[in-house]
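Q: all I have is the shape, not the residue letters:
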């Protein structure tokens, strides 16, 4: 165990107790005692029964992970959290795994584990420039017991979702919870890129291994319509990519708001949530990749197979951009939260 690792973990716990965005329900300060090997990561877990204790225990047994916080979430599983602020945009935080995303973004935790019914992991991750992954295969026997219905009438069981600031860390933990083939190279893929108003280019040149097709569609369509379209697309294509955002910045993508009149519906659509709303509902695996633009990223869907999930991560590597150094310096400098103020000044 290195001196620098201990200092880092201690600061993460100090900030967790500070709880600047009221995103934490409970802190486990003795998590540091569970260090058995390096690298070592702190986990934040959404405080919901849909996430089985066995999943967290299995990760802790590996010696590389420890439960650090239980995280707050949007009341009633809502798509926005009116009691929590997005640290980046200043808007209401995207839900429902709101606290889990905030705690990863701030550096309190290295990894967040939440639940996704209609975008509750993917959308908060996009709103805070995080990588995220959902799969209905993670702890399926447990999650399938929780049959739910969305506010717009869609039935579903939630998926477990994982968030991280780094794609490599996300890939590492996914390989522990799923029997995934993390392919060294991309196998032959038939990729569909869907776009709403303006077509955009991707770093995915059509070649012997990847064939790319573009289709314009209405990403603000009802969930029912998007579910029908996306199911049909996944019968023909191996993978679907959309670019979505800025999430909950120009509007709030929340069906409760959109329910109360035409103006409210237009405001909901400006939340810019597309395939994130239905990825889990069609039992797809999905991954988000942040871009350089505010609260915006790629949503990548695939079929639920070991090979296809492996290819999701290979495509994500091609879409990945450099992390924003200013965001890292501003939001993840622990001294900003812990050392400021008159009574924290040290004698010179």
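A: In hand now; what should we look at? Because the structure is predicted, anything quoted here is derived from the model rather than measured. Numbers count the residues shown, from 1 in each chain.
Q: from here on, just use CA atoms for contacts and neighbour counts.
A: Noted.
Q: residue 324 is in contact with residue 292, correct?
A: Yes: counting by CA atoms under 8 Å, residue 324 is a contact partner of residue 292 at 7.4 Å.
Q: give the contact list for residue 148.
A: Contact partners of residue 148, counting by CA atoms under 8 Å, 6 or more residues apart in numbering, are 155-158.
Q: let me see the contact set for residue 181.
A: 306-307, 309-310.
Q: can you rerun that using 10 Å?
A: Residue 181 is in contact with 175, 305-311, counting by CA atoms under 10 Å, 6 or more residues apart in numbering.
Q: for those residues, give me a markdown table that also has secondary structure, neighbour count and distance to residue 229.
A: As requested, these are arranged in a markdown table below (DSSP: H, G, I helix; E, B strand; the rest coil; neighbours: other CA atoms under 10 Å; distance: CA to CA, whole Å):
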| residue | secondary structure | neighbour count | distance to residue 229 |
| --- | --- | --- | --- |
| 175 | helix | 13 | 30 |
| 305 | coil | 15 | 20 |
| 306 | helix | 15 | 24 |
| 307 | helix | 17 | 23 |
| 308 | helix | 23 | 20 |
| 309 | helix | 28 | 21 |
| 310 | helix | 22 | 24 |
| 311 | helix | 25 | 22 |
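Q: here comes the other one, which I'd like you to weigh against the first:
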């Protein structure tokens, strides 16, 4: 146990060093007292959980306080938001795809990827939590449908009024789930899967940017859902190119179903899912429509709860979206609990990013 706690302290210490190197890039402010707080936490608990928070007034401090009051969370960084809350961040590069980072919560997602923080808390208007998580093969839960949301109305670049949802990004689905329940101050409930109805698209209806059929990429997930006795139905999906029309169609589907499941990505590799860019002519619009974003673009505007679960393909994952309601969101989380082990990422992914604190730099001056 002593060695485990020592490793926890080492992880945060090395994370703080890395965060200090990223000041004015992904990190706006670093908690200089974090290590003192970590020491106190590890005197009483077996583990410590570091938090990065997107710098926006939409995240009520009461949610952060509920985490801190648990006695094992410590805020570590305040993270930059993309300029104007734009869907791409032209200051940052995605280290997996070498393309511009996705989403206004992109800095928060990057700080999780690199193991600086165990969880990142961000806001989502048109995919700003879900899409950056997908683009980095991370888990995320955007819990607006469960009541976790901001308080100030915003208007999207395509003229849709919305209130941002609040979500969590993490390497660990378990940590994301625990933090969501803690922020909401609710307890997990037992869900009867046989009462759940899930909707998917039909074969041949949606072709992803990599040329693969979305429905076929859901086969592993559907097999697991059938084992869970969940009812599965197929419906005609929107093309997701027009956000307003897509919202209207998905609202119709949610009248008959509890959840919608999609496979999305690769995010912003073969296209660029930014509506500012997409307004500049038909060619720009065609590139925008190859961004690999579908439900993630509208989940918050549906007042839904939406969860990303990475698959073993770059910048891609399963997206599980439930209609509005606390119990509906809990049901989606329970479903994902049973899906999370279907896919696994390469060990190199974790060694290079999440566990990079273990890597020695071996500077020349110390190797003499």
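A: Perfect, I can see it now. Just so it is clear, the model here is predicted, and its values are computed rather than measured.
Q: returning to what we had before: of the contacts of residue 148 of the first structure, closest to residue 45 of the first structure?
A: residue 158 (14.9 Å; CA to CA).
Q: grab the nearest non-local neighbour of the one in the second structure that sits across from that closest one in the alignment.
A: Matched by TM-score structural alignment, residue 158 of the first structure corresponds to residue 164 in the second structure. Spatially, and ignoring its direct neighbours in sequence, residue 164 of the second structure is nearest to residue 125 (4.7 Å; CA to CA, 6 or more residues apart in numbering).
Q: tell me what the longest helix belonging to the second structure is packed against?
A: As assigned by DSSP state H, the longest helix anywhere in the second structure is helix 2-21. Judged by 3 or more CA pairs under 10 Å, 6 or more residues apart in numbering; DSSP states H and E, helix 2-21 of the second structure is in contact with strand 27-30, helix 34-44, strand 49-54, strand 73-79, helix 106-113.
Q: looking at those, which is closest to residue 254 of the second structure?
A: Ranking these by proximity to residue 254 of the second structure (CA to CA) places helix 106-113 first, at 29.2 Å.
Q: sorry, back to before: what touches both of residue 292 and residue 324 of the first structure?
A: With CA under 10 Å, 6+ apart, residue 292 of the first structure and residue 324 have common neighbours residue 129.
Q: the most centrally placed residue in the second structure and residue 171 of the second structure, how far apart?
A: In the second structure, the C-alpha nearest the mean C-alpha coordinate belongs to residue 140, at 3.0 Å (CA atoms, centre = their mean). Applying CA to CA, to the nearest Å, the value for residue 140 of the second structure to residue 171 of the second structure is 8 Å.
Q: give me the common contacts of these two.
A: Common neighbours of residue 140 of the second structure and residue 171 (CA under 10 Å, 6+ apart) are 109, 119-120, 133, 309-310.
Q: which one (most neighbours) among the residues you listed?
A: residue 109 (39 neighbours; other CA atoms under 10 Å).
Q: quick one, what contacts it?
A: With CA under 10 Å, 6+ apart, residue 109 of the second structure has these contacts: 26, 52-54, 79, 101-103, 117, 119-122, 128-136, 138-140, 168-171.
Q: that one matches what in the first structure?
A: By TM-score structural alignment, residue 109 of the second structure lines up with residue 101.
Q: residue 9 of the second structure now?
A: By TM-score structural alignment, residue 9 of the second structure lines up with residue 6.
Q: in this structure its match contacts residue 32, no?
A: Yes: at 7.8 Å, residue 6 of the first structure counts as touching residue 32 under the criterion of CA atoms under 10 Å.
Q: more neighbours: those two, which one.
A: residue 32 (20 against 13).
Q: contact partners for the corresponding residue of the second structure for the more buried one?
A: Using TM-score structural alignment, the partner of residue 32 of the first structure in the second structure is residue 35. Residue 35 of the second structure makes contacts with 9-10, 12-13, 16, 41, 74, 76, as judged by CA under 10 Å, 6+ apart.
Q: nearest to residue 194 of the second structure, of the residues you listed?
A: Minimum distance to residue 194 of the second structure across the contacts of residue 35 of the second structure is 39.0 Å, recorded for residue 74 (CA to CA).
Q: neighbours around that closest one, how many?
A: Burial of residue 74 of the second structure is recorded as 24 neighbouring residues (other CA under 10 Å).
Q: what do we get in the first structure for it?
A: Looks like residue 74 of the second structure aligns to residue 66 there (TM-score structural alignment).
Q: and residue 270 of the second structure, by the same measure?
A: Matched by TM-score structural alignment, residue 270 of the second structure corresponds to residue 250 in the first structure.
Q: quick check: closest non-adjacent residue to its match.
A: That would be residue 270: by CA to CA, 6+ apart, it lies 5.6 Å from residue 250 of the first structure.
Q: fine by me, we can end here.
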